[in-house]
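Asks: Predicted model, plus sequence, below.
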Amino acid sequence: MESWIIALIILAVIIIVLVINAFISMRGVNMLTEEEFGKDLRKVQLIDLREKDKFEHGHIMGARNMPISSFQMKKGAIRKDVPVYLYDQNGRTALRAARMLKKDGHKDLNVLKQGIAKWTGKIKSKNR
């Protein structure tokens, strides 16, 4: 009977450590609403993390495509002295990319909440 209590305590500690770790990795990453995200896009590095076909189908005007599949190799081209605005389809991939950039010393990191799926602003595509 004591062994299941010990196992439960160990599981609780693991969960607490994971939650604290996730919270710490989120510090320094701003989750922005569409309105906040769209304010001064000409003054930032706007990066679309979706694959090329999705990017070409439609992206926020001014964005450059850096698919998450090759982000690790390309992230060195992102300047540290200019704010970085990241987005993807739903927001999860952008958080992962922001954590990578944070580890590399980037300070001004911003992610579009809920990604481009909820974006109502201007979109640029090959067809338009």
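Replies: That came in fine, so what should we check first?
Asks: hey, let's count contacts and neighbours off CA atoms from now on
Replies: OK.
Asks: which element is the nearest residue to Lys75 once chain neighbours are set aside on?
Replies: Excluding its sequence neighbours, the residue lying closest to Lys75 (CA to CA, 6 or more residues apart in numbering) is Leu101, at 7.5 Å. Element membership for Leu101, per DSSP states H and E: helix 92-103.
Asks: Check which helices and strands that helix is in contact with.
Replies: strand 29-32, strand 84-87, strand 109-112 (3 or more CA pairs under 8 Å, 6 or more residues apart in numbering; DSSP states H and E).
Asks: Against that first model, consider the following:
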Amino acid sequence: MKQMTVKEVEALINEGKKLNIIDVREVDEVATGKIPSAINIPLGLVEFRMHELDKTIEYIIVCRSGARSGRATQFLEDYGFNVINMTGGMLAWEGKVE
């Protein structure tokens, strides 16, 4: 499984890179703040919404601590998606939130 630290993700955002971020936390968790431009697909819905994703695009998967995003990353990887787990999750995130 490919992984990236919160600092690496934040650096890419600060460089102006267009990232495709999927936040797999629950809706109420995301309401407390998410990485700008991240889309919310709660972990329990990933299987049912993966048809919305494009296998040619790289996605960075985010959750609260890195555990759920790790499960989502592994699941999507098994289906041929190009995904990276953001280690540390939002607990370690120091960048902007919306």
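Replies: On my side now, so go ahead. This structure is a prediction, so every number in the text was calculated from the model and none was measured.
Asks: returning to what we had before: want to throw the helices and strands packed on helix 92-103 of structure 1 into JSON lines with distance to Leu18 of structure 1?
Replies: Listed next are those as JSON lines, based on distance: least, CA to CA, whole Å:
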{"stretch": "strand 29-32", "distance to Leu18 of structure 1": "18"}
{"stretch": "strand 84-87", "distance to Leu18 of structure 1": "24"}
{"stretch": "strand 109-112", "distance to Leu18 of structure 1": "22"}
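Asks: Mean neighbour count added to these, as JSON lines?
Replies: Shown next, in JSON lines, are these (neighbours: other CA atoms under 10 Å):
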{"stretch": "strand 29-32", "mean neighbour count": "18"}
{"stretch": "strand 84-87", "mean neighbour count": "26"}
{"stretch": "strand 109-112", "mean neighbour count": "25"}
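Asks: Please name whichever of these is nearest to Leu95 of structure 1.
Replies: Comparison of these against Leu95 of structure 1 by CA to CA identifies strand 109-112 as nearest, at 6.8 Å.
Asks: What's the match for Phe81 of structure 2 in structure 1?
Replies: In structure 1, the residue matched to Phe81 of structure 2 (TM-score structural alignment) is His106.
Asks: quick one, what contacts the residue most central in space within structure 2?
Replies: The residue lying closest to the centre of structure 2 (CA atoms, centre = their mean) is Ile61, at 2.1 Å. Residues near Ile61 of structure 2 by CA atoms under 8 Å, 6 or more residues apart in numbering: Ile21, Ile22, Asp23, Val24, Ser69, Gly70, Ala72, Thr73, Val83, Ile84, Asn85, Met86.
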